[in-house]
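Participant: Any chance you can model this:
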Amino acid sequence: MRQQSNKERAKVSEQAEIFLGNDLDGNRQALALSRANRHGLIAGATGTGKTVTLQGMAESFSAHGVPVFVADVKGDLSGIAMPGSPTFKHADKLESRAKELGMEDYAYSDNSVVFWDLYGKNGHPIRTTVSEMGPLLLSRLLDLNDTQEGVLQIVFRYADENELLLLDFEDLRAMLAWAYDNAKELSGAYGNVSKQSVGAIQRQLLSFESQGADNFFGEPALEIDDFLTVDEQGRGVVNVLAAEQLMRSPKLYATFLLWLLAELFETLPEVGDPEKPKLVFFFDEAHLLFDDAPDALQETIERVVRLIRSKGVGVFFVTQNPIDIPEEIAGQLGNRVQHALRAFTPRDKRAIKAAAETFRINPDLDVEQAITELKVGEALVSTLDEEGAPTIVQRTLIKPPRSRLGPLTVKERAIIQSVSPFDGKYDEEVNRESAEEVLLKKAQDAAKTAEEVEKKGREEVAKQPRKTPSMWEKAGKGAARAAAGSLASIAVATALGKKSSANPLRTGATAFVRNILGGLMR
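Facilitator: All right, here's what the predicted structure looks like:
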């Protein structure tokens, strides 16, 4: 962080830093772009200004040509796509704060924004394949136990070895159905696979599908490079994930963002410590990532967060309570913006004490007390300086954003969506041949082969001479004898001149039919 007086501010180059605000002495507080990939934390109770801080930081990163990804969990971040206005709510407070901070160039402006949505309603749909998600994260989504997770890993292994593409939920469902019918075969090759475990996974899959999770799996799958774009003015694109509906399935939300981080880690090349990040990732409601996370998953998160900075990605966790972040990960967050916390419960008091202890001591500031006294739009700020060391914590007036505070209208969002550079790329789902179709074709081929074998067998049997007459032969011979007898009786009666009211031919036909049926029943 650089700390300079108002007199020196005009001499400061803003090309390499993100301005956050001024401390109470008027000194500039800023985040060095070259240290933004060392991750950060934005924390504070509801209503203390976290969203405004996030919005202002996203604007600044974008202005420096750094793409941004942010989850809009409440719907109010969509306004970042439109310039603010003197007629909008809180405009007077924004302009007053800008004047207070000496922002002489403050003016309302928009940002280059692309909207995304797992459900495809308020943005481009984001999809991945079941194979790319992998058994570990999918087990987390389905809340499987260790045994069931092991079975799922075997199913994935078999699919990989037999080139069965697992693209969507239909493929996974078909693969599980096959595993259920062939549990013995799988057990012999890979280890114990019980039908009970497969059935439990199928039930969890059905339950999770009912929450709309199947929308996330399929093709075309997201290309990570589409998150790393700049517009024609050189501004980094702000990728806004519409997460209002997604937040109703918090486990899916957390797992999706973890998958996204993992994809960035796997896709991007090593760059060390660049002059500025390739992408800044804001993870709102970050506590959801760690709630009930098994040890294996938490270790994966820690490893990804630790190593992804070498790929030029900065991750900022946004949460209400700083103790929501495990210590192993919190220790990697060098840039911190702490808004007010309220000491209502013993847990709140522990959180305040823990937050105060994470800052580099300022002898002129009682940090623990200041955390409870911060006003809306104020925060305790400490960042990494150009040498990578944390700066002394300062009570800071946070700068106002230049874009609109509050959500877009439906019409405004539709207009922005219509001019998106990815219009038409992800909107229509593609369903190519994968595991479901392959397994179905195999089942159909097997049934056809069995039918052909059975038919051939019947033909071969029919060619062989029978030692005893068949039922049909018996019935036919019996009926013929009975019919012959009936016709002979009619002839005799006629010769004797007997009178009858019945038609001889009709009576004979009736007897013939009756005897045919009787022969069949013998």
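Participant: switch to C-alpha atoms for all contacts and neighbour counts from now on
Facilitator: Noted.
Participant: ok, Asn22 touching Val381?
Facilitator: No: in this structure, Asn22 is not within contact of Val381 by CA atoms under 8 Å, at 9.8 Å.
Participant: Could you report the neighbour count for Tyr119?
Facilitator: Counted with other CA atoms under 10 Å, the neighbours of Tyr119 add up to 20.
Participant: Contact partners for it?
Facilitator: The contact partners of Tyr119, by CA atoms under 8 Å, 6 or more residues apart in numbering, come to 125-126, 212, 215-216.
Participant: Closest one of the residues you listed to Gln15?
Facilitator: Ile126 (33.3 Å; CA to CA).
Participant: mind listing what the closest residue to that closest one other than its chain neighbours touches?
Facilitator: The shortest distance from Ile126 to any non-neighbouring residue, by CA to CA, 6 or more residues apart in numbering, is to Leu118 (4.9 Å). The neighbours of Leu118, taking CA under 8 Å, 6+ apart as the test, are 124-127, 215-216, 242, 246.
Participant: Please tell me how far Leu118 sits from Asp143.
Facilitator: Distance of Leu118 to Asp143, computed by CA to CA, to the nearest Å: 20 Å.
Participant: what do you get for Thr345?
Facilitator: In terms of CA to CA, Thr345 sits 31 Å off from Asp143.
Participant: To check against the first, give me the structure of this:
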Amino acid sequence: MANDEQLEKIANGYKFDGEVVRLGVAMSEGNPQPEVPVSLPMSMMNRHGLVAGATGTGKTKTLQSMAEQLSAKGVPVFLADVKGDLSGLAEAGESNDKLTKRSQAIGQDWNGQSFPTEFYSLGGDGAGVPIRATIHSFGPILLSRVMDLNETQESSLQLVFHYADQHELELFNLADLRAVIQFLTSDEGKEALAELGGLSKATAGVILRKIVGLEADGMDKFFGEPEFDTQEILRTAQDGRGIISALELSHLQSKPQLFSTFLMWLLADLFEELPEVGDVDKPKLVFFLDEAHLLFNGASKAFLESVTQTVRLIRSKGVGIFFITQTPKDVPGDVLGQLANRVQHALRAFTPEDAKALKATVSTFPKSSYDLEELLTSAGIGEAVVTVMTDTGAPSPVAWTRMFAPESRMAPASASTIDQIVQNSDLAPKYSKVVDSYSAFEKLSEKEAGQAEAREQEPAQAKQQPSEDQQRARDEAKQEKDEDRERRKRNDAMMRVGTNVASQLGRELVRGIFGNSRGRRRKGGLFG
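Facilitator: Next up, the predicted model:
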């Protein structure tokens, strides 16, 4: 399917000056051509990409091979391990006759090796260092996605966050958010609710029931402290290789909106924290987002706009994002248009809908002499149609490619290996123990208790005024209680240096693309 002229065009189109990730070699008439390598320039990795294909066609192995090469070149990698297969990166691969024959045919100098890997889990649900986010940092747009709110309810939730920001009610966990909404819907909070204007008591009640539902489903453990510092995924190992951060999600396949939204929180937080670097010789981080269709299914307009903006702007921070899914149709057009690097594995065309998806996929590739509809339905496992952005900014020729095999274990790592890595992790002591700081829940509980106490005392006070000694004793007790409360606040602040979200009274905290925010961010900059 590729003549000599086409092979020469491919060979010339994939010659790059700088470092590259070797994807595989070109194919001709069903045979690999080791002298015609197909690569992806490291300097173009932050132009983002798409790895697509039907189930069982080799997408995961392509992702694994790319992650290995990036790590070997000192680039940190973050990947979502939805099925548990990618934990094998932590163990060396084992050769066999089939693998040896394939490697020799494509000219791959295959050597089984392991790579520095850090395992994470959302809220400690599974093996790995727990990743949590505070409700405040997560923000109203992302939280609305997890709660499955409609656009009206999402706007109302933004007003709740606005109120909490204005009144120094720190939202660390779901209990804090629930306490704020319960206050706004109570008799004591009706004036505050009226001041918010666009938030009705009925809508606030719906949001409150959604929160209670999340807590009933056990999702409260994903929100809270200590909040994960996203800078942790930018680390390199002592030998200079990039650390591969693998977020285990196999325990959360029944909660797709939760884990896909958490991944966007990680990206949004990185965007807010990383400095501008412009074009770089190699990326600061490459982020692989598996099962990408879960991110977009049923998403609100505000959420999709925020995803699009994040993808568009984060490349200037030196971060590359690769979406992994079945067809390009799974990704919205505004996002797809920003994915310059394409690795398309085989597709199936068993139904009219499949045929429609096939035609749409073909239309996303540059013109070539291949019959892409035929090629994409006949390509073998571990083969793909590739086009990348060259180091001159132009698309490379379309190349039918036999992909390189990963050198790490092409199956899940053993439980003992994962346990050992987690136990020896420097991050485990930092994030394993849950912290419950003084925040909105405690503040509003104390306020409610104080109001109840005042109501109880009113009848007695009406009958008898306290003596001078009694009043002095009460004043001293109140002062002691206030001082104790202030000590608690200071202790919490010292434990949470750099992450306390308390702001000056009356000033709303700065929020980013998704309405997400950390207390340590300074006002100013792109979103200030």
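Participant: List the TM-score for the superposed pair.
Facilitator: Scored against TM-score structural alignment, normalised by the length of structure 1, the superposed chains reach a TM-score of 0.83; 449 aligned residues with a CA RMSD of 2.0 Å.
Participant: ok so, going back, of Thr345 and Asp143 of structure 1, who's got more company?
Facilitator: Asp143 (18 against 9).
Participant: So the more buried one versus Glu285 of structure 1, what's the distance?
Facilitator: On the measure of CA to CA, Asp143 of structure 1 and Glu285 of structure 1 end up 20 Å apart.
Participant: max-length helix in structure 1?
Facilitator: Counting residues, the longest helix found in structure 1 (DSSP state H) is helix 435-463.
Participant: That helix: which residues count as buried?
Facilitator: For helix 435-463 of structure 1, the neighbour count (16 or more other CA atoms under 10 Å) marks 435-439 as buried.
Participant: Count residues in the vicinity of the counterpart of Val388 of structure 2 in structure 1, would you?
Facilitator: By TM-score structural alignment, Val388 of structure 2 lines up with Thr383 in structure 1. For Thr383 of structure 1, the neighbour count with other CA under 10 Å is 29.
Participant: go on, the one 3 residues further on?
Facilitator: One way to gauge burial is a neighbour count; for Glu386 of structure 1, by other CA under 10 Å, it gives 14.
Participant: same thing with the one 3 residues further on?
Facilitator: Ala389 of structure 1: 13 surrounding residues under other CA under 10 Å.
Participant: Could you do Met521 of structure 1 as well?
Facilitator: 9.
Participant: Give the aligned equivalent of Asp226 of structure 1 in structure 2.
Facilitator: With TM-score structural alignment as the criterion, Asp226 of structure 1 pairs with Glu232.
Participant: for Ala200 of structure 1, same thing?
Facilitator: Ala200 of structure 1 maps onto Val206 in structure 2, by TM-score structural alignment.
Participant: ok, back up a step: trace whatever helix or strand comes next after the longest helix of structure 1 over to structure 2 and give me the residue numbers.
Facilitator: Following helix 435-463 of structure 1 in sequence order, the next helix or strand is helix 471-496 (DSSP states H and E). Across structure 2, nothing matches helix 471-496 of structure 1 (TM-score structural alignment).
Participant: buried ones in the helix or strand following helix 471-496 of structure 1?
Facilitator: Next helix or strand after helix 471-496 of structure 1 toward the C-terminus (DSSP H and E): helix 504-521. Residues 508, 511-512, 515-516, 519 are the ones in helix 504-521 of structure 1 that count as buried (16+ other CA under 10 Å).
Participant: ok, so of these, who is nearest Gln233 of structure 1?
Facilitator: The closest of those to Gln233 of structure 1 turns out to be Ile516 (CA to CA; 93.6 Å).
Participant: Who are the contact partners of the residue lying closest to that closest one once chain neighbours are set aside?
Facilitator: Nearest non-adjacent residue to Ile516 of structure 1, counting by CA to CA, 6+ apart: Ala479, 4.6 Å away. Counting by CA under 8 Å, 6+ apart, Ala479 of structure 1 touches 512, 515-519.
Participant: what would those look like in JSON lines with distance to Met57 of structure 1?
Facilitator: Output for the contacts of Ala479 of structure 1, formatted as JSON lines (distance: CA to CA, whole Å):
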{"residue": "Phe512", "distance to Met57 of structure 1": "99"}
{"residue": "Asn515", "distance to Met57 of structure 1": "97"}
{"residue": "Ile516", "distance to Met57 of structure 1": "94"}
{"residue": "Leu517", "distance to Met57 of structure 1": "92"}
{"residue": "Gly518", "distance to Met57 of structure 1": "94"}
{"residue": "Gly519", "distance to Met57 of structure 1": "94"}
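Participant: the strands in the stretch 351-500 of structure 2, which residues?
Facilitator: Here the stretch 351-500 of structure 2 has its strands, by DSSP state E, counting those that start in this stretch, at 383-387, 399-403.
Participant: of all the contacts of Tyr119 of structure 1, which comes closest to Asp366 of structure 1?
Facilitator: Ile126 (45.7 Å).
Participant: Please say which position in structure 2 the closest one maps to.
Facilitator: Under TM-score structural alignment, Ile126 of structure 1 pairs with Ile131 in structure 2.
Participant: Next: Phe283 of structure 1.
Facilitator: In structure 2, Phe283 of structure 1 lands on Leu289 (TM-score structural alignment).
Participant: got it, and Asn22 of structure 1?
Facilitator: Using TM-score structural alignment, the partner of Asn22 of structure 1 in structure 2 is Val25.
Participant: in which helix or strand would I find that match?
Facilitator: strand 20-28.
Participant: So which elements touch that strand?
Facilitator: helix 4-13, strand 31-41, helix 59-72, strand 399-403 (3 or more CA pairs under 8 Å, 6 or more residues apart in numbering; DSSP states H and E).
Participant: one more time with 7 Å
Facilitator: Under the contact definition 3 or more CA pairs under 7 Å, 6 or more residues apart in numbering; DSSP states H and E, strand 20-28 of structure 2 sits against strand 31-41, strand 399-403.
Participant: So which bit of structure 1 is stretch 258-267 of structure 2 matched to?
Facilitator: Under the criterion TM-score structural alignment, stretch 258-267 of structure 2 matches residues 252-261.
Participant: sorry, that was for stretch 320-339 of structure 2
Facilitator: Under TM-score structural alignment, the match for stretch 320-339 of structure 2 is residues 314-333.
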